[in-house]
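1. take a look and give me a structure for this.
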Amino acid sequence: MADRPTAREAIAALTADFTESAVPAGDTAGDGPLGWSGYAESRARATALTGEQESVVHGTATVGGRPCVLISFEFGFLGGSLGQRTGDRLEAAYEEAMTRRLPLVSLIATGGSRMQEGMIALTQLHRVARASARLRAAGPAQLAVLRDPTTGGGWATLGAGADVILAVPGAQVGFAGSRVRPADADPGAYTTEGQLAAGQTDAVVPPGELPAAVGHWLRLLAHREPPPAPAPVPAALSSAGLPRTGWDAVLRARSASRPHAEAYLDAYFTVRLPLSGDRCGGTDPGLLCGFGLHDGEPVAYVAQCGTATRPAGYRTAARVIRLADRLGVPVLTLVDTPGAANDAAAERAGAGAAIADAFAAIAAARVPVTTLVIGEGGSGGALALASPDNTHVTADSYFSVIAPELAAAILKRSPDQVHATAGQLRLRPQDLVDLGIARSVVRRDPPGQ
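-> Take a look at the predicted model:
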């Protein structure tokens, strides 16, 4: 692309506050580790064209008032490819982020590993993966911005390995670049939009909106050392009184007119940024995940929207909960599902393993998890996203081991006994408090914390 921004133009478009870090010492003389004829001349031409000595620039920056370590790729330097000296710079950037305990932001535009350095170039991916793992273990977040193109090892390490992945519209994104993929491959699969639909990225952000988006994310992803306070319980959005019977509770929870997840999230957060996809090729539009600001403090959220939750939804939820746990951010879950999806496609997509992963993420979380049941609490598919010790319910919700209709069928009861079965299940909000499953029935004013 003739109008592709350079590495420094990409930095300047994001922030005016950038200080380049010292370049690690390294031998760049001659034709490289393979003695590739003409490689020295190619590097010299790349430097003359771009003014850079390598394919990445790195340093410290402030974006949206938040400090970070910033990496920017120069595609004009041998296609933004990764060689040994590139690996030196990337490793130094990760090390600086770890030492300073700052998040790492990568502005990626790369065609992959540098052929002229052969396996030496390819093994730089090990270095990047190791540096990324060390930074993740230390706590700070990693955010990637996918420019055009983002392919090969750069996508499979800095890009796909980031905690939050943003991409500019229309960029080529994929492990296989345009010259090496199958001739009959669907080109749409290798685009920003295709990767978003496949659950591989979190959001498509126009270039002009990147400074605000990155700044918001850096605020929400700031690492916090002390254990955080639990996320406050949202106020109920309905003024409904307690249901008289179990079947009344079921009908209220299933009503299309009661408040759903979007309304609760809009009322709770002043800023809300979504995370999308399970990184395994799937998304679930019936599950909303991300980070937001409530009373000026970050809170991660996982919210069911009243549909059967797909395996991709549980995997996305587990990803968000684990990220929040690493960053020291409390979690809010909104439970509202008739249950986990149980069709053949869900089974083939690993429903059992995905639900188990969600249970495990909440069980292992060191940060507090707050749950509000806002509608249907359908069996294990709902319980997988519920806090074991801080769950609250609204007056227009229920929580049950199984739907009353299914319970009656399993017990070989006639259809006219469904209502009585609902009562026996003790699934009303007030029953759940009496049983110790829920702490409170939430009204329009939230309970004291």
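
2. all contacts plus neighbour counts: C-alpha atoms, from now on.
-> Fine.

3. grab the most central residue of this protein for me.
-> Geometric centre of the chain, nearest residue: residue 275, 4.1 Å, by Cα atoms, centre = their mean.

4. wait, that one sits on residue 290?
-> Yes - if you go by Cα atoms under 8 Å, residue 275 and residue 290 touch, sitting 4.6 Å apart.

5. following up with a second sequence; could you model it the same way so I can compare the two?
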Amino acid sequence: MAERRPSARDAIALVADRFAELPCAMRDYAPDGPLGWQGYDASRARAAERTGEAESVVCGTAEVEGGRAVLIAFEFGFLGGSLGERTGDRLEAAYTYAREHRLPVVPLIATGGSRMQEGMRALTQLQRVARQSVLTREAGLPQIAVLRDPTTGGGWATLGAGADVVLALEGAQVGFAGSRVRPADADPAAYTAEAQLAAGAADAVVPAEGLRPLLGRWLRLLTAPAAAPAGEPAPPPLPLGRTEPPASGWDAVLRARAPGRPRAGHYLDAYFTERVAIRGDRCGGTDDGMLCGFGAHEGRTVAYAAQTGTATRPAGFRTAARLIRLADRLGIPVLTLVDTPGAANDAEAERQGAGAAIAEVFAAVAGARTPLTTLVIGEGGSGGALALAAPGNTWATPDSYFSVIAPELAAAILKRPVTRVAATADQLLIRPQDLERLGVARVRTGEQPFPGTG
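-> I've put the predicted structure just below:
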């Protein structure tokens, strides 16, 4: 006997401590719906009897680990969780309630797509849902989608992929094309939650038992009241490495490149009491060298985008831009940690749109209304580093440098021998104390040494 697919009520029970269904006035259908599809009324009646639901979604308010939200739970047993006009009525009512009561929206999706028995009237519900999502985004409210099995068609392309944060249950079927409409030779592994995570379309894949605490953390961090006055930037982290200034430009370079110095992960662990990560650029790419997410610092939520010492890929820049735009919309301050020898410059990076991706970050930083803070914790390599730097609020640790170009490349361009690289580094004025004199950055001082770097 096939295992029973979890219902909408099962999904609600999986995440919610309390749930109260929202009333919704739904339209009356003409016999057999807008197309007069023979047998449609009977199909809906059987679905209602089998599931106990009047439509393919159940909407209500919930408490999740102490955080309040509007939940939209799909009932796959009701005609495959398909979207029809009455589904659209419920979804619009739920989004409207969320905006009126300043609540985040959490769709728990399990759908096969639009309801063919209602034809184009059903398909146009996707425009209706997209409009509600945009209005909610403009209201500064977060949307966190949970992808259940299956999440396909227009439900994935609007409620799922259009959310700010996308969490997926392990093993869930996820893709625009459902199993019955894919090419016969399609690789089924491409239509999974895990594949979407690898392609940068989902932020996390989580087992069912881990969903409630993870969703609770997300709600807590994205809806936490500000613990500081609006517009106040996040304080830069204290330096974790050496605290004495470098003696020369080349000394600064060597210290920034030292394998044992503290990296972004150490800084994030020291700065935040809890944090959650976003992953991927929503364009098919990920970059493990760019860590992005939200964390709690001294009772306040701070967004972070942190380079980890590698050459930043286009997907990394696009993920950082996505993070900054989301934080800006939610009024959350941003901390960026700069640590890269520069933007990736290989042929594949060019094919992936390196220049456009870097431009996207520059634009996100320049247009942000929320305050940004930057700490250079290692290498600050040219425009790939500057793209993440906050104008007027950039700090540098004593074991970092920031340069218009790597000293070796500068020497090569000037046709200087290798023996002149160190002198070129001095000439570029790239030490933290040089940057402070130039008005580019301030030296971040403090007494919090990282073990093994003294």
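
6. now the TM-score, please.
-> Here the TM-score for the pair of chains, by TM-score structural alignment, normalised by the length of structure 1, is 0.97; 446 aligned residues with a Cα RMSD of 1.3 Å.

7. name the residues contacting each of residue 275 and residue 290 of structure 1.
-> residue 320 (Cα atoms under 8 Å, 6 or more residues apart in numbering).

8. now the equivalent of the residue nearest to the centre of structure 1 over in structure 2: how far from residue 286 of structure 2?
-> With TM-score structural alignment as the matching criterion, the partner of residue 275 of structure 1 in structure 2 is residue 278. Distance of residue 278 of structure 2 to residue 286 of structure 2, computed by Cα to Cα, to the nearest Å: 10 Å.

9. same check, this time on residue 412 of structure 2
-> 32 Å.

10. more neighbours: which of these two?
-> Comparing residue 412 of structure 2 with residue 286 by other Cα atoms under 10 Å, the one with more neighbours is residue 286, at 23 against 14.

11. and the closest residue to the more buried one other than its chain neighbours, how many residues sit next to it?
-> Spatially, and ignoring its direct neighbours in sequence, residue 286 of structure 2 is nearest to residue 280 (4.5 Å; Cα to Cα, 6 or more residues apart in numbering). Residue 280 of structure 2: 29 surrounding residues under other Cα under 10 Å.

12. just residue 25 of structure 2 next, same as before
-> When neighbours are defined as other Cα under 10 Å, residue 25 of structure 2 has 9 of them.

13. ok, now the one 10 residues further on?
-> The burial count assigned to residue 35 of structure 2 is 15, neighbours taken as other Cα under 10 Å.

14. can you check residue 229 of structure 2 too?
-> 7.

15. do residue 118 of structure 2 as well
-> Other residues close to residue 118 of structure 2 by other Cα under 10 Å number 19.

16. and the counterpart of it in structure 1, how far from residue 81 of structure 1?
-> The equivalent of residue 118 of structure 2 in structure 1 is residue 117 (alignment by TM-score structural alignment). Going from residue 117 of structure 1 to residue 81 of structure 1 by Cα to Cα gives 10 Å.

17. how about residue 20 of structure 1?
-> 20 Å.

18. now residue 279 of structure 1: closest residue in space that isn't a chain neighbour?
-> residue 200 (4.7 Å).

19. count of neighbours near that neighbour?
-> Residue 200 of structure 1, neighbours per other Cα under 10 Å, totals 24.
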